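> okay, structure incoming, though there's no sequence with it:
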């Protein structure tokens, strides 16, 4: 439990003075020597700029629409933590949260979702209500009383009377509030000098107001003079403890480079003030150096730039000045044309257009933008239109859109997003530009992909040193490592010939190809082999189809993938629009499964056993210890048949909430057939079956499943598992004798720390091993080596000796 004094400044409607009171309170409390963290409900970028100036810390947004309800409290604690360390021991003395719109006003049609009241409930924060009583008397008390009883889950702990008039009038309001036990904690008089000027999108950003520091100082002095700071501190101290830990960017992205950190140029200055600080924190955690540049004044991009991020702002206000910096515009146009990974949101999109209201822009995208009489303000749920720099086709994100311009055309092909059935924006392998703002803390895979692309572009990332870069590490497969005359130690398919009985079954299936496949015989074979009823069996087109079905099974709130492991389930969950929480098992413990590392609120947990690429076999008890009420545990046993006697398998004994995935691909050498199956409780199997497309499993896969699981196949399966175990023992001993660190494995491959650059040198000597820097939790010093017969192992060992010379 974490103690964080906090309060939330709200109002019955926009324009009541929330920003004045909240920002002034932050400044006043800071002036007393307290460490204050400032937060804003909703997607707004402008108010957090004032908060940052008042507190001396980054202003933070708290928006359940953009990041999901589960991340709100962790992001609150992150913002209240010491920015450099994010440690709970260094929490701010108090957090002040500014609301949005009216207290109960949220996304339309959602009964107040993402409203200030919703945020107050999620964070269990007492509310201080600001009421503009410039034209009110007792009616102000009626408004406050109505607010107090409208939702009993929201605690209004005090009222601030803004633009308070005569003493007599404020005393009238105070008496009326007292009968409702709503104390007045301040009476702020009207001060014209403190009014925040408007712009067509809202308040003027702090970066554009030369007198901002003086304004904040004046606000703080006014609040200190007219608000009851001790009473407000008492309200903040009454907030209950929070059962959460701070959000940590390093826990949701992995470093993309070892050694040199690739440079991401981030637009700033007066024209580009809109971005969430978590965006830069994620990029830094992913191993990038974030370097700001000002499109109004800088004539070139930062030295060594390998990626560009153009956030939001007001380019339409500064269009002439931006166009006057033609040298930088040309440089940006060249960078986009040269394939430098570039992300542009809203203002960034306008900057990349050919023109903005007739004024020349960078011309990096084939769009022209013009001002519109209509303000676009919405909270859309967008679907990725294609695989691109940031997205994978079909992914869904919750976004924010806020602009008074339109582009012609609205989108290119391929577009960035589909919103309300219509395409919008521009996307490609190295570009993603649209009007939509996405909070990357809610979708860290976007930051990960951008950082990966930047690292490859810089030559510092996973793709450097190979013929092909790795644009999407989660989808990188071992078969991409092989080719030409390379000896394949990267793919884990059994190297021996298929048994004659299996070939006969596969050949016979060709004769049945004229009819639609009937999966029932394969279901019966699996059920008999596993000793389970047919209702607990689903035959699939390999484990890959099963991962996709599970990703679509339910609207998972907190899916967890335990890494290092096969990355396909992680990719499938992301493609289905889920925010994945990765849990990394440390090498120091031998990648042992520790249930204590998993968040308690995880409703889906995916773990490999034995795990690809570590080869670690987790005890069945450890896997079962992951179970929780309401949670589904998925165990990928794709390599279990290579384990003698299938020790630790849950295929026969798993309870209904544990889903076991099996594959016939590896042991039997049939990756092209795509044969696998799911074992789970009947209810889950029925749900998965409803998602499966008709005739998803081919006639050949059905034949292979029946043959490989027939009792007659058991002796060959045992013999192959025994061969693998003997070959692995010889390989591990030989590597250990050469001083190579090897993770104890129970299956058909071993994870070895060969050292950075060894994989590339082995390729020069004709040997392909599996790179491991594409697996979360591992880096380029690790390689996965397929277990092979002694003669093949000898070739590997000879190449290792030669590569060391």
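Right, received. Where do you want to start? In this text the structure is predicted, and so the values were computed from the model without any measurement.

> only C-alpha atoms for contact and neighbour calcs from this point on.
OK.

> checking my notes, residue 509 in a strand, right?
No. Following the definition DSSP: H, G, I helix; E, B strand; the rest coil, residue 509 is helix and is not counted among the residues of a strand.

> tell me the spacing between the closest residue to it other than its chain neighbours and residue 504.
If the residues on either side of it in the chain are set aside, residue 509 comes closest to residue 700, at 5.4 Å by Cα to Cα, 6 or more residues apart in numbering. Distance, residue 700 to residue 504, using Cα to Cα, to the nearest Å: 11 Å.

> about what we covered before: count of residues packed around the residue nearest to residue 509?
Other residues within reach of residue 700 by the criterion other Cα atoms under 10 Å amount to 22.

> test my guess that it contacts residue 502.
No. When contacts are counted by Cα atoms under 8 Å, residue 700 is not listed as touching residue 502 (10.6 Å).

> and residue 140, what is it in contact with?
When contacts are counted by Cα atoms under 8 Å, 6 or more residues apart in numbering, residue 140 is found next to 131, 133, 173.

> please, which helix or strand holds it?
Secondary structure from DSSP states H and E places residue 140 in helix 138-150.

> report the angle between the following helix or strand past that helix and helix 138-150.
Scanning forward in sequence from helix 138-150 by DSSP H and E, the next helix or strand is strand 156-164. Between the axis of strand 156-164 and that of helix 138-150 there is an angle of 160 degrees, by axes from the mean of the first three to the mean of the last three Cα atoms, to 10 degrees.

> before we move on, back to that, just the ones of the contacts of residue 140 in strands?
In strands, defined here by DSSP state E, the members of the contacts of residue 140 are residue 131.

> looking at the contacts of residue 140, spot the one nearest residue 667.
Residue 667 lies nearest to residue 131 out of the contacts of residue 140, by Cα to Cα, at 71.1 Å.

> use this one as the comparison:
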């Protein structure tokens, strides 16, 4: 058969092959080609980007999991399904010749390229070499005569001169250079503990892909790649076909609930194709959103993903947890691979989940990544006793205990010789196991007997979930308002009596001193605190670790001052590093001798609290919700000599135009603008930091964007006279060495660009939150930052705590009442879980009313 194809490989991991491969797929697709994508190896994440780029299912080619004899048929199947493709682009794995350890490159990119007789284009990071790149290409080209290197793409070129030097040396070998990507051209997905973040979890992925496709079309010779693919020799093979049941025609189709959504993104495309061929109807449900299994569920398939990342949203969906637990314990045949195993556990990192598997799971410092052979120790749901399969493990969690009395597998190889793994359970006492829960991933195209055995169990099972399909689903949060509130999911977090959880004020409570962290709890999903990251990014955490050795010396903030001044284009004498913005408020209160101070509310309560502690009682200008909390400059008294305002304002999220704030400048007045959240605004376009700071003092915080609330890092920018007066109030060494290091690190162009990219992601996530709130009939304030203010009604916040979500109470801000809440912008999965519960709470409130 004719099958144009090309393999995108690399000299080593981290060279840019995923970016290039996905970019080529996207650019060719946008140029009108029908492109099929495939990935060498077991990885689930890259095929998700392939699917986004091509509009076709992403495929995997792995001789270990599937067997050498199935690689060509699976390649042909991917090229023909759902319709014939013009060409196939195969992304490699690791370095070109890197495969399973101890096997001389088994399952490597070169192995698959040889099996499929595919030409190879190699991506090479040239950032730290020039002519040596040619030596590398020469070695890759000649190491194995059966591997044909047909072209090279140079990545991370430092300059045109640098690229030209490398190009000349490579082309002297007779190998064409098909493109050069500059060092700053890469558009890549963010990473976390298991590699790239799946495309399904990134609402901005499609937009990023468009940019990548444009760059690829501009910088890489797509016609040359098509020509190389078209020159691949014809193949003697037939496309793969899934196995079927012998008496399939006489069997009615039965539904299998397949976990999906952002928390369960890992499953091979052939798995669902195999299920359909076996007379089963896969119906995808989202464990974070849907409140019951699909109607008619007779089997459950829980694949891989990141439940540990989304455990908060999953644990609060108590109705679904109860339904899944009831189904599993009643004997509905259930397969749970890796993430599915975690979901069935009693808890993950303290978040209660289904509880059908008698174990608890937690993150572990070591990554488990390995190919293994497994045997069934006895008859299980998937295999008869003694059956042998090949699989892989890829996780950074551990369960306690590590396996059940009746294990799902015994593992062999990679220091796992004979060790039991997973759980094979018969919770309903049927006499045969109905639950197979394991960390091991298998490929059902490589082991069709596994799918066949599962299908036979589903067809033979008397169980079928008889649930009204219109009642439980929360595909749309609008529909959720009409659902019945049923089921509690016994492992979900209980309500707490944490400070801030009550509706009424403590008579002795100073609301100006209240902070959102009083409203959080380890068992609640935190939407009350506006810190973007759960921890500093790895590069910043590494820098902090490196500087721990400097702690014996007293802090020196001169480097931080210089870095901050350069970052904003102002003089060093206009910058004062502080221990967070909170210290700056205290310094201001100590410094001021204002006769008529004014604080514009609603906003951070800390400035007024600091002034009052210093014996200064300011007047309040309270903005009106009916006007969208917009500032009318005329409302500020002309003779006010100290005016404090937030921009963007906390908790409203309103961004006041720079021109409006500039109109507040007066001779003899100090205008203090709290810009703690200005780095969440694209381009920081309305910041008042400028070379002319006369009469203006801007306060900044680095803790929100960089996940540093526990470190306290901020700064003030003002005229030299005002900054000098603040400095005279500051204790010696109030800014720690580590905080000063953070100020330097986050002021670099690369860090500023990273923060800017984060603002674009925040914009997308905020839009998702606002759309969801509006779909519930609510009217959120038009925020432009990392939180949204909305009125939901008195008592709703407390009800949301009972359902596992901490929202920031509004009545601690002057001008707001108990019907207001502030919701931090989080990832869409977390937001959707919150909207699911909010919909139910609002529905209940309406019924009571």
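Everything's here; your move. Note that this is a predicted model, so its numbers are computed, not measured.

> contacts only, for the aligned residue in the second structure for residue 229 of the first structure.
Residue correspondence to the second structure (TM-score structural alignment): residue 229 of the first structure is matched to residue 222. Neighbour list for residue 222 of the second structure: 24, 28 [criterion: Cα under 8 Å, 6+ apart].

> one more: residue 584 of the second structure?
The contact partners of residue 584 of the second structure, by Cα under 8 Å, 6+ apart, come to 578, 699, 715, 716, 726.

> where does it fall, secondary structure wise?
Under the assignment given by DSSP H and E, the secondary-structure element containing residue 584 of the second structure is helix 580-591.

> quick one: the longest strand that the second structure contains aligns where in the first structure?
When the second structure is parsed with DSSP E, its longest strand is strand 360-375. Against the first structure, the aligned range for strand 360-375 of the second structure is residues 368-383 (TM-score structural alignment).

> list of residues touching that stretch?
Counting by Cα under 8 Å, 6+ apart, the neighbours of stretch 368-383 of the first structure from elsewhere in the structure are 65, 107, 350, 353-358, 393-409, 417-420.

> now find how far off-centre that stretch is within its chain.
In terms of Cα atoms, centre = their mean, to the nearest Å, the centre of stretch 368-383 of the first structure is found 25 Å from the chain centre.

> what are the buried residues along it?
By neighbour count, and taking 16 or more other Cα atoms under 10 Å as the criterion, the buried residues in stretch 368-383 of the first structure are 368, 369, 370, 379, 380, 381, 382, 383.

> dump those residues into CSV; add distance to residue 114 of the first structure as well.
Converted to CSV, these look like this (distance: Cα to Cα, whole Å):
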residue, distance to residue 114 of the first structure
368, 33
369, 31
370, 31
379, 10
380, 13
381, 14
382, 17
383, 20
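
> where does residue 188 of the first structure land in three-state SS?
Criterion first, three-state DSSP; result for residue 188 of the first structure: strand.

> map it across to the second structure for me.
Matched across to the second structure, residue 188 of the first structure falls on residue 181, judged by TM-score structural alignment.

> residue 158 of the second structure versus that match, what's the distance?
With the distance defined as Cα to Cα, residue 181 of the second structure ends up 9 Å from residue 158 of the second structure.

> higher neighbour count, the two?
For residue 181 of the second structure against residue 158, the residue with the higher neighbour count under other Cα under 10 Å is residue 181, and the figures read 23 against 15.

> so residue 332 of the second structure sits in a strand?
No. Checked against three-state DSSP, residue 332 of the second structure lies outside a strand; its state is coil.

> what residue in the first structure is paired with it?
Pairing criterion TM-score structural alignment: the partner of residue 332 of the second structure within the first structure is identified as residue 340.

> what sits against its match?
With contacts defined as Cα under 8 Å, 6+ apart, the neighbours of residue 340 of the first structure are 306, 307, 308, 430, 454, 457.

> what stretch of the second structure does the helix or strand where residue 573 of the first structure lies fall on?
In this structure, residue 573 of the first structure sits in helix 568-575 according to DSSP H and E. Residue correspondence for helix 568-575 of the first structure in the second structure, counting by TM-score structural alignment: none.

> what's the first helix or strand after that helix?
Next along the chain after helix 568-575 of the first structure, taking DSSP H and E as the criterion, comes strand 581-584.

> now the element after that next one, going C-ward?
Tracing the chain past strand 581-584 of the first structure, the next element assigned as helix or strand by DSSP H and E is strand 604-608.

> and the next helix or strand after that next one, how far out from the chain's middle?
Sequence-wise, the next helix or strand beyond strand 604-608 of the first structure is helix 620-624, with elements assigned using DSSP H and E. Offset of helix 620-624 of the first structure from its chain centre (Cα atoms, centre = their mean): 28 Å.

> now do the buried residues in helix 620-624 of the first structure.
Within helix 620-624 of the first structure, the residues that qualify as buried are 623, 624, counting by 16+ other Cα under 10 Å.

> matching residues in the second structure for it?
Alignment of helix 620-624 of the first structure against the second structure: no match, by TM-score structural alignment.

> what's that helix packed up against?
Helix 620-624 of the first structure is packed against no helix or strand, with contacts defined by 3 or more Cα pairs under 8 Å, 6 or more residues apart in numbering; DSSP states H and E.

> who are the packing partners of the next helix or strand after it?
Later in the chain than helix 620-624 of the first structure, the nearest helix or strand by DSSP H and E is strand 632-636. Contacts defined by 3+ Cα pairs under 8 Å, 6+ apart place strand 632-636 of the first structure against strand 604-608, strand 658-663.

> and of the ones you listed, who's closest to residue 689 of the first structure?
When those are ranked by proximity to residue 689 of the first structure (Cα to Cα), strand 658-663 comes first, at 13.5 Å.
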